[in-house]
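Asker: here is a sequence with its predicted model. Questions after.
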Amino acid sequence: MAIAGDQRAVGSIPAARPAGTVLFSADRAAALFAVQIQPAHADDVATAIERLRDRIAQSTSAHAGLRGNVTGEAALDTDNDGGDVDGPLMLTSMAIVAVLLLLTYRSPILWLVPLLAAGMAVMVARGAAYGLAEAGLAVTDPSSAILIVLVFGAATDYALLLLNRYREELARHTDRHEALAEALRRTTPAITASAATVTAGMLCLLVADLAGLRGLGPVAATGVVIALIAMVTLLPAMLACTGRWPLWPRIPTPGNPRGATDHRTWRTVADLVTRRPRLTAALVTTALAVAALGLTGLHTSADPLDKVPPTSDSVAGHQVLARHFPQGVSAPLTVVLPVGTDEATLTAVQEAARTVPNVDKAGPGERLDGHSTLTVELAVPAYGQAAAGTIDDLRHRLDDVRPGILVGGTPAVQLDYRQTTSS
C-alpha cells in the first residue's frame, strides 16, 4: 500500500508523472515503479529528483523495514552534476598562475599585472564562445572548461616570454618605454608563431565526427587568438602605465641588472644541448616514451555509475535493481520505428528483438511524435562489452525486418559515442 501511495503521489510533483505499474522482483524483496521527468527547463530535473527523494524518505520513515531509492538516468545525472565548475576552475587557474609568477619573478606585485591581463582574456574568450554558440556552433560544458584552462595557460606562457625579455631590456635602457618596445619587438614573432601552431592544431578538430569536438576546435582557436592579442596589446599597455615599480624588490636598471641578464642554469642547459644534441634527443625521447607507457593501461568506461559518487542515492538504487531485477531494467533501449509502420510489422520487429541473444524483454512503448516504439531490456549489464555486441546485433537484426529502424536509449548513445571517438 505504501508503494502504491508513493506512485500516486508522484503526480503532484511538478515535471514528474508515474509511468506504468508497480513491478515486483521474482523474490518479492523489491518493487519498482517508473517516473517520467518532463521538465520545462533543465534545472527542473534536479528539483523534481529532490522532491521525489523527499517523498520517498517520508514514506520509508513511516514504514519500518521499508527503504527507497531514486535511481535511473535522470537521478544519475543529478548526482553527477557538480554545479557550475567554471567559477572554481577559473579561481584554481588564477591561483596556479599566481604561484608560478611568484616563484619565477619573486615579486609580490608583478604577478598581478599578467594575471589581470589573462583574466580579461578569459572573459573576452568566453564572450566569443557565447557568440559562436549563438551562431549555431555546438559549445558544450567541457568546451567551456577547456577554454578557461587553455586561455589562462597560453596567456601565462606568452606573458612569461614578454616579461623575461622586458626585464632584460630594462637592464639596458633607462627609458622603460624603449625597453618595452624592444621587448615587444623581439618576442612578438615567437609568441605569434606559438599561437599560430596551437590555433592550427585546434582547427583540425573541425573534421571530427562528434559535434562537441567540432565545436571545441573554433572555440579553443578563438581563445588562443584572444590570448595572443591580449598579451601583445593589453599587457604591454599595463606595463607601460605601471612603470618599473611592480618588479620590486628586484628592479633591473642599467648598470645593476639584478639577475635579469644572468641565466646560468639555462646557459648550462643550452651548452649541453649544443655539445651533445644526439644524446640529449635520445634521453628526452626515452623519458617521454617511458612517461607515455601509462596510456597502455588506460581504461575508459561508458557506465554512468563510474562518474557518480559511490555513496549517492542513485548508485544505491542501481545496486538494489541489480540484485533483484534483470540487468537491463535500469537502462532500457528504445527502438523507434518509421512513421506509418503497421501492426504486423511492429509485431514482427518485436519478435525479432526477442530472438537477439542477451535480450531479456521487448514490449511496446509509448508513441513518440507519430512513431511507434519498443522498449527493450537487456539480460546483461547495459554498458559492458556484451551489451555493445547485443546492441549491434539488434540493429542488424531489426534492419533486416524493416529498414529505417533506430535503436536508441542511453546505452546505445554511449556505445555510439565510444565507437565514434575511438575511430
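Answerer: Perfect, I can see it now.

Asker: switch to C-alpha atoms for all contacts and neighbour counts from now on
Answerer: OK.

Asker: A344 and R367: what is the separation?
Answerer: 16 Å (Cα to Cα, to the nearest Å).

Asker: neighbour count: the two, which is higher?
Answerer: In this view A344 and R367 are compared by other Cα atoms under 10 Å, and R367 has more residues nearby, 12 against 9.

Asker: got the contact list for the more buried one?
Answerer: R367 sits next to T373 when contact means Cα atoms under 8 Å, 6 or more residues apart in numbering.

Asker: repeat for D360
Answerer: Residues near D360 by Cα under 8 Å, 6+ apart: 326, 328, 354, 376-379.

Asker: repeat that with 10 Å
Answerer: 326-329, 353-354, 376-380 (Cα atoms under 10 Å, 6 or more residues apart in numbering).

Asker: buried residues, the helix or strand where it lies. List them.
Answerer: D360 is part of strand 359-364, with elements assigned from DSSP states H and E. Of the residues in strand 359-364, 359-362 count as buried by neighbour count, 16 or more other Cα atoms under 10 Å.

Asker: now, among those, which is nearest to L160?
Answerer: V359 (59.2 Å; Cα to Cα).

Asker: count of neighbours near the residue nearest to that closest one when sequence neighbours are not counted?
Answerer: Of all residues not flanking V359 in the chain, L378 sits nearest, at 4.5 Å (Cα to Cα, 6 or more residues apart in numbering). L378: 26 surrounding residues under other Cα under 10 Å.

Asker: one more: the one 10 residues further on?
Answerer: For A388, the count of nearby residues is 20 (other Cα under 10 Å).

Asker: element containing it, please.
Answerer: helix 385-401.

Asker: mind giving me the packing neighbours of the helix or strand just after that helix?
Answerer: With elements assigned by DSSP H and E, the helix or strand that comes after helix 385-401 is strand 406-408. When contacts are defined as 3 or more Cα pairs under 10 Å, 6 or more residues apart in numbering; DSSP states H and E, strand 406-408 sits against strand 333-336, strand 373-378, helix 385-401, helix 410-422.

Asker: if we go to 6 Å?
Answerer: Using 3 or more Cα pairs under 6 Å, 6 or more residues apart in numbering; DSSP states H and E as the contact criterion, the elements in contact with strand 406-408 are strand 333-336.

Asker: another structure for you, compare them:
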Amino acid sequence: MGENQPIVGTLVFEMPGRLTIPEIASINSFIAGIPQVALPEGTHVSNYLVPSPLVGQVSADGKAIAAIVLFDDVKAAKPFSNGKSPIAESVAAIRSAMAKAQLDGHVGGLAGILGDLIGIFQNINGTLLYSTVIVVSIILILVYRSPFLWAIPLLVVGMGDALAQAVVYFLAKNHVVDLNGQAQGILLILVFGVGTDYSLLLVSRFREELRNYENKYDAMRETVRAVIEPIGASAATVAVGLLCLSFSVLASNKSTGPVCAVGVVCAFVAVMTLLPALLLLFGRRLFWPMRPGFGTAHPEEKGIWGRVARGVGRRPRRAWVMGTVLLLILCSFVFTLKAHGLSSGFTQRTDAVIANETLARHFPAGEGNPVNIIAPAAQLDQVLQVTLSMPGIAGASIYTGSAQGGTGSLAPKIVDGIGEVNAVLSDDAYSAAARATILTLRAHLHSQVGADVLVGGTTAIDVDTQNASHRDRNVIIPIVLFVILLILMLLLRSVVAPVLLIASVVASFVATLGVCALFFNHIFHFAGADTSFPLFAFTFLVALGVDYNIFLMTRVREESKRIGTRAGTLKALTVTGGVITSAGVVLAATFAVLGVLPLIFLAEIGFAVGFGVLLDTILVRSIIVPALVHDIGAKVWWPSKLQHDPAVAETSL
C-alpha cells in the first residue's frame, strides 16, 4: 500500500459479571489515556502508535471490553539508547498502568506476544549461562573425580564462548549476519556442548598417552596428532551442516545457521590451542588423586566398556539386529508427531496468552489478529463481498485508517490506488481451522477477483511460514546429508563406512522424532511442534550424532592398521567408550538446559537433541555401529587399500 504494516496489539478487560455503565466509562477513559503512558527518554506510547482513535468495544455477553492498538513498525524498530525495544517497553508500561488502575486487563495480539518474547530474550544469556555452567561443572566433576581438572575444560570452553560472542557481535554489527534471540540462545548451549565434548576427547587421550610416554610434552605431541583429525572433522561436520541452513528462505533459519557455525569453530580453536597449553602447564598433578603414571596399566580394558566390547565381539550380528529392531520400533511413532505449528509458543501462560484466551471467551476468536487483504481500490467492495461470504469469517470491513475499522461516513483509506479490507476469523488465529480458512480465502479471491489481491496478517504469515518450512526441509536435508557424507569419505578414505554411519544417524534421528511424538503428546502435553522443528532437529542430531561416530571410527581405523579391523573395532570401543559416553551426557545435559526457558520451540529442540544424542551415544555408537563394522570386517574400508592390506587381513585374526 505504499506504507508499512502496523503491529497489532489487543487490550482486553474482563469482569466476572456484566459491565456496569460506570465500569465501561472508567475502562474507556483508561483506553483513551494509553497514548499518554510514559516511556523512557521522555517519550510516550503515542510516539510509537499509528495515529488512530482508540475505542473500546463491549462484548456481546457484556463481560469484557477490547480495544485494538496499532504500533508503527518502523518507529518501534528503533531501540532506545539502552538497547531496549519500544514495543516491549510500551507493552510493559501499559500492563503496569493497568495494574495501578486496578483493572483486570491484559495486552495480547502480536504486540503482546512480542513484548513477552523480547522480555524473555533480554535475559536469555544470563539464565542459560548460569544453568549451563552448573550442569557442565557437576558432570565434569563426576567424570574426572578430581578437585581441579574439571575447571580447566570449563575455563577453556568459557573462553571459546567469549570468542564466539565477540565474533558474532562483529559480524552482526557489520550486517554480515542477523542475530535473533533464537540463535543467541542456541549459540551458548552449542559452544558449551561441543567445546566440552572436544575437551573430554583431548583430555582422555592425553591421560592415555601419559601412561605411554614419560615426558609430558611427548605425550601431548602424540595426543594432538591423534585427536586433531577427529576433532577437526567433527567441527567441520557440525559447522558445515549448520551453514546449510543458509539455504533456508526463512530469516530466522538463515541467521541461526551461520551464527552457530561460528560458535563451533571458536570452540574448536579454544580447545586445540588453550587446552593443550593449560594441560602442559600443570602436567600429571592436574589429574590428582588418580595420576596416570608412566607404564601403568590402562584401566579401560578392565572396565565396563571392555566387557561391552567383548560382548559385541562374541555375537556381533545379534547385537546390531536387535539394536536395529529397537530403533525401528521407536521410528514407528514418528507418524504421530504433530509438526503443524503452535497455537502458543510459550510453556507458561504469559500475559499475552491470557489476553488471547480472554478475547476468545468473549469475542470472535480471531478478533485480536485480523486478516489484512490488500487490493486495488476499485475492487474493495468485491473483495469485501467475497470475504463476508466465506465460512470461517466472523466479520469484515474496509479499512478507513481507524484501529477499530470503519463504517458509515468514514471513507476508505487509499494509498497509491491500493486499499485494504480487514477481516476477523471465527477461529483462533493460530489454529489449523484458521489456516484452512486463509487458504480457502486466498483461492476464492484469486479466482473471483484477481491474482493481485494479497492476503496477509498473523494467520497468513503462519501459512506462508509452514510452506517455507516444508520447502526448507525438502531442500536442506539432502544437502546436509550429501555434505556430511563427503566429509566422512575424505576422513575415513572409504565409501562403505560413511554410508553406514549416515544410515545409522538418520535412523537414530527418525527414532528420536518418534520418541518426541510420544513425549510431546502424552507427557509434556504440548499442543504440537513448530513447523521448523524437524529441520532443526535433523540438522543438530545428524551433525552432532555423526560426531561420536567420527570419534569412534577414526580410532577404529587407527587400530585397524595395527591389529586388524575386527580386533581394532573392539579395542576402539574399549578405549573410547567412556569418554564418548561422557561427551554424550554433557551435550545432552547442555541442550536440556534450553528447557529452563518458557518457549516451547526451544524446549522441544532441547529435548530432541538431548534424547537423540543419548540414543546415538548409548545404542547406535556403542552397539549397532561397532557390531556392524565387526560383522562386515575389513570390507568396511572399501575402496581404500586398508581392505586389502595383508597386515590386517581378517583371515589372520
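Answerer: Alright, I've got the coordinates. Because the structure is predicted, anything quoted here is derived from the model rather than measured.

Asker: quick check: TM-score for this pair?
Answerer: The TM-score (TM-score structural alignment, normalised by the length of structure 1) is 0.88; 412 aligned residues with a Cα RMSD of 2.5 Å.

Asker: coming back round to it: just name the closest of the buried residues of strand 359-364 of structure 1 to D86 of structure 1, please.
Answerer: When those are ranked by distance to D86 of structure 1 (Cα to Cα), V359 comes first, at 41.5 Å.

Asker: structure 2: which residue goes with that closest one?
Answerer: Using TM-score structural alignment as the criterion, V359 of structure 1 maps onto I393 of structure 2.

Asker: just confirm its match contacts S426, I think it does.
Answerer: Yes. When contacts are counted by Cα atoms under 6 Å, I393 of structure 2 is listed as touching S426 (5.4 Å).

Asker: the helix or strand hosting A270 of structure 2 vs structure 1 - mean distance after superposition?
Answerer: Element membership for A270 of structure 2 (DSSP H and E) is helix 251-282. In the superposition against structure 1, helix 251-282 of structure 2 averages 1.9 Å from its aligned positions (mean Cα distance after the TM-score superposition for structure 1).

Asker: so that helix aligns onto which residues of structure 1?
Answerer: Counting by TM-score structural alignment, helix 251-282 of structure 2 sits on residues 211-242 of structure 1.

Asker: how about the helix holding A270 of structure 2: buried residues?
Answerer: For helix 251-282 of structure 2, burial by neighbour count (16+ other Cα under 10 Å) applies to 252-272, 274-276, 279.

Asker: any idea how far that helix is from the chain center?
Answerer: 19 Å (Cα atoms, centre = their mean, to the nearest Å).

Asker: stretch 24-39 of structure 1 too?
Answerer: That offset, for stretch 24-39 of structure 1, works out to 31 Å (Cα atoms, centre = their mean).

Asker: who touches that stretch?
Answerer: The set of residues external to stretch 24-39 of structure 1 that reach it, using Cα atoms under 6 Å, 6 or more residues apart in numbering, is 15-19, 22-23, 324-325.

Asker: from these, list the buried ones, please.
Answerer: 15-18, 324-325.

Asker: in strands, which of the residues you listed fall?
Answerer: Members of these lying in strands (criterion: DSSP state E): 16-18.

Asker: closest to A171 of structure 1 among these?
Answerer: Using Cα to Cα, these come closest to A171 of structure 1 at A16, 69.7 Å.

Asker: quick check: closest non-adjacent residue to that closest one.
Answerer: According to Cα to Cα, 6+ apart, the nearest residue to A16 of structure 1 is I37 (4.6 Å).

Asker: what about the aligned partner of that neighbour in structure 2, neighbour count?
Answerer: I37 of structure 1 maps onto F71 of structure 2 when the alignment is built from TM-score structural alignment. By other Cα under 10 Å, the residues close to F71 of structure 2 number 24.

Asker: go on, I7 of structure 2?
Answerer: Close neighbours of I7 of structure 2, defined as other Cα under 10 Å, add up to 23.

Asker: what of E14 of structure 2?
Answerer: Using other Cα under 10 Å, E14 of structure 2 has 23 other residues around it.

Asker: could you check how far it is from N356 of structure 2?
Answerer: 12 Å.

Asker: now swap in R562 of structure 2 and tell me
Answerer: 67 Å.

Asker: neighbour count for those two, which is higher?
Answerer: Between R562 of structure 2 and N356, counting by other Cα under 10 Å, N356 is the more crowded of the two (27 against 12).

Asker: contact partners for that one?
Answerer: Counting by Cα under 6 Å, 6+ apart, N356 of structure 2 has contacts G108.

Asker: which residue in structure 1 aligns with it?
Answerer: N356 of structure 2 maps onto H318 in structure 1, with residues paired by TM-score structural alignment.

Asker: where does A60 of structure 2 land in three-state SS?
Answerer: Taken by DSSP: H, G, I helix; E, B strand; the rest coil, the conformation at A60 of structure 2 corresponds to coil.

Asker: what's the match for it in structure 1?
Answerer: Going residue by residue (TM-score structural alignment), A60 of structure 2 aligns to A26.

Asker: ok, V45 of structure 2 next?
Answerer: When structure 1 is aligned by TM-score structural alignment, V45 of structure 2 is paired with A15.
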